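1. Sequence and predicted model, in that order:
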Amino acid sequence: MDISTSFLIDEFSESSQSKTYVENILQELYTTEKNYVKDLKDIIQGYYNPLFKEIPYNDFNGIFGNIKSVHKFNRKFLKNLSQCKEDVVEVSKLFISHEEDFKVYTAYCTDYPKAQQILRDYSHYPEYNLKLLRCQQHLRHPLPLYTYLFKPVQRVLKYPLLLQNLISHHDSDAVGYDVLLAAHECMLRVAEDINEVKRNQEKVERLIEIQNCIEVRL
């Protein structure tokens, strides 16, 4: 075997291996998306609906936020993903086309700490704690509600990582590589928007705390 033939074989082997990696990552994206949408459905059917009239309205909104809107969007996203799940370029285009829709996560993620606090408070009230426990047992969930409410926060921050993995194992000379890069940048913007809103919210809360301290001293 001459050097040129050996080089071609090695190059083909690397290309084939990269293709397998990409296929595996695309499969992971689709499988985890399907499981995630099911988790959202479980939360809505197992907690949201049964508790709608069982706990105070403000607490209810504080706990669940806009989770129904998140679920509605991701059902649509999953349906679209199922139609192109083996095509990295089409998957990339899907993320780009839904950049505005992903902003539904901004409100959810910034409100999640409030949900945590309400649920912590509820742990001291047997009446409300029992209602939550019954829902958890009915769903056969091994963990309490707040861990499942964290899933949307995890998911929206997972997308850039999955896209980065695709970039790492995709041929930079291949057609559509630029679209993949654009999809990654798109989801980084979504994550940055969420972080920016959270930072601004924390600044406002801090100013309110300072104002309250001043008023107390006066």
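-> Structure received.
2. contacts and neighbour counts: CA atoms only from here.
-> Noted.
3. which residues of the protein fall in helices?
-> For the chain, the helices defined by DSSP state H cover 3-43, 49-51, 57-64, 67-82, 88-97, 104-122, 126-139, 145-149, 151-168, 177-217.
4. Dump the ones you listed to TSV, plus mean neighbour count.
-> Output for the helices of the chain, formatted as TSV (neighbours: other CA atoms under 10 Å):
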stretch	mean neighbour count
helix 3-43	15
helix 49-51	14
helix 57-64	17
helix 67-82	17
helix 88-97	19
helix 104-122	18
helix 126-139	15
helix 145-149	17
helix 151-168	17
helix 177-217	15
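5. Let me see the contact set for the closest residue to residue 180 other than its chain neighbours.
-> In space, residue 180 comes closest to residue 92 once its chain neighbours are excluded; the distance is 5.2 Å by CA to CA, 6 or more residues apart in numbering. By CA atoms under 8 Å, 6 or more residues apart in numbering, the residues touching residue 92 are 179-180, 182-183.
6. structure B:
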Amino acid sequence: MFTVAQLATIFGNIEDIYKFQRKFLKDLEKQYNKEEPHLSEIGSCFLQHQEGFAIYSEYCNNHPGACVELSNLMKQSKYRHFFEACRLLQQMIDIALDGFLLTPVQKICKYPLQLAELLKYTTQEHR
């Protein structure tokens, strides 16, 4: 139903981002202190993975083209019906695919804000 080129345009390197995020989350969880959250040391995870975040640039650069490709497909009823059937089969909330494809773009933009907020409430003595 889709060409390889269409899939590459729409989804870009989303699988690479998924793999990176799984590893990053695993490392964050190791550094998080459940009993005493204020003693957690997650900054090192961001430093350790800083180069890995670069994979987001490819995705973000590709995102406008993905939206155009998806918009072109959605003009055809067979694709609209296909995407809606997938959404219903997976019991997903009523958000269009382009909304889900925006998530990685939003996520990478939130990290600096979250880190700044965390730093604001972290004492100077904290490692």
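-> Structure's in. What do you need? Only a predicted model underlies this, so the values are computations on that prediction, with no experimental measurement involved.
7. Can you give me the TM-score here?
-> Overlay of the two chains. TM-score (TM-score structural alignment, normalised by the length of structure 2): 0.89; 122 aligned residues with a CA RMSD of 1.5 Å.
8. about what we covered before: identify the residue of structure 2 aligned to the residue nearest to residue 180 of structure 1.
-> Matched by TM-score structural alignment, residue 92 of structure 1 corresponds to residue 43 in structure 2.
9. Go ahead and flag the most central residue of structure 2.
-> The structure's structure 2 has its C-alpha centroid closest to residue 104; by CA atoms, centre = their mean the separation is 2.8 Å.
10. Next one: the aligned partner of residue 104 of structure 2 in structure 1 from residue 25 of structure 1, what distance?
-> Alignment note: residue 104 of structure 2 maps to residue 152 in structure 1; criterion TM-score structural alignment. Plainly put, residue 152 of structure 1 is 20 Å away from residue 25 of structure 1 if you go by CA to CA, to the nearest Å.
11. what does residue 102 of structure 1 give?
-> Distance, residue 102 of structure 1 to residue 25 of structure 1, by CA to CA: 21 Å.
12. again with residue 126 of structure 1
-> Note on residue 126 of structure 1: its distance to residue 25 of structure 1, by CA to CA, is 44 Å.
13. same question, residue 128 of structure 1
-> Distance of residue 128 of structure 1 to residue 25 of structure 1, given as CA to CA: 41 Å.
14. who touches the residue nearest to the residue nearest to the centre of structure 2 when sequence neighbours are not counted in this structure?
-> Spatial nearest neighbour of residue 104 of structure 2, excluding adjacent residues (CA to CA, 6+ apart): residue 56 at 7.4 Å. Applying CA under 8 Å, 6+ apart, we find residue 56 of structure 2 in contact with 17, 104-105, 108.
15. so stretch 84-91 of structure 2 matches what in structure 1?
-> The aligned range for stretch 84-91 of structure 2 is 133-140, by TM-score structural alignment.
16. contacting residues around the residue mapped onto residue 66 of structure 2 from structure 1?
-> Using TM-score structural alignment, the partner of residue 66 of structure 2 in structure 1 is residue 115. Neighbour list for residue 115 of structure 1: 62-64, 146 [criterion: CA under 8 Å, 6+ apart].
17. Could you do residue 152 of structure 1 as well?
-> 70, 105, 108-109.
18. just curious, which of those residues is nearest to residue 55 of structure 1?
-> Distance to residue 55 of structure 1 across the contacts of residue 152 of structure 1 (CA to CA) is lowest for residue 108, with 19.6 Å.
19. Okay, that closest one and residue 97 of structure 1: tell me how far apart.
-> The spacing between residue 108 of structure 1 and residue 97 of structure 1, counted by CA to CA, is 21 Å.
20. ditto for residue 206 of structure 1
-> Relative to residue 97 of structure 1, residue 206 of structure 1 is positioned 36 Å away (CA to CA).
21. Next: residue 214 of structure 1.
-> The gap separating residue 214 of structure 1 from residue 97 of structure 1 is 48 Å, by CA to CA.
22. Please apply the same query to residue 141 of structure 1.
-> On the measure of CA to CA, residue 141 of structure 1 and residue 97 of structure 1 end up 34 Å apart.
23. ditto for residue 172 of structure 1
-> Distance from residue 172 of structure 1 to residue 97 of structure 1, counting by CA to CA: 22 Å.
24. ok so, going back, what about structure 1, which of the contacts of residue 56 of structure 2 hold up?
-> Among the contacts of residue 56 of structure 2, the ones still in contact in structure 1 (both residues aligned by TM-score structural alignment, their matches' CA atoms under 8 Å) are 17, 104-105, 108.
25. Pipe those residues into CSV and attach distance to residue 73 of structure 2 per row.
-> Rendered in CSV, the data for those read as follows (distance: CA to CA, whole Å):
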residue, distance to residue 73 of structure 2
17, 24
104, 21
105, 21
108, 27
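26. Closest one of the residues you listed to residue 4 of structure 2?
-> Of all those, residue 17 has the smallest distance to residue 4 of structure 2: 18.9 Å, by CA to CA.
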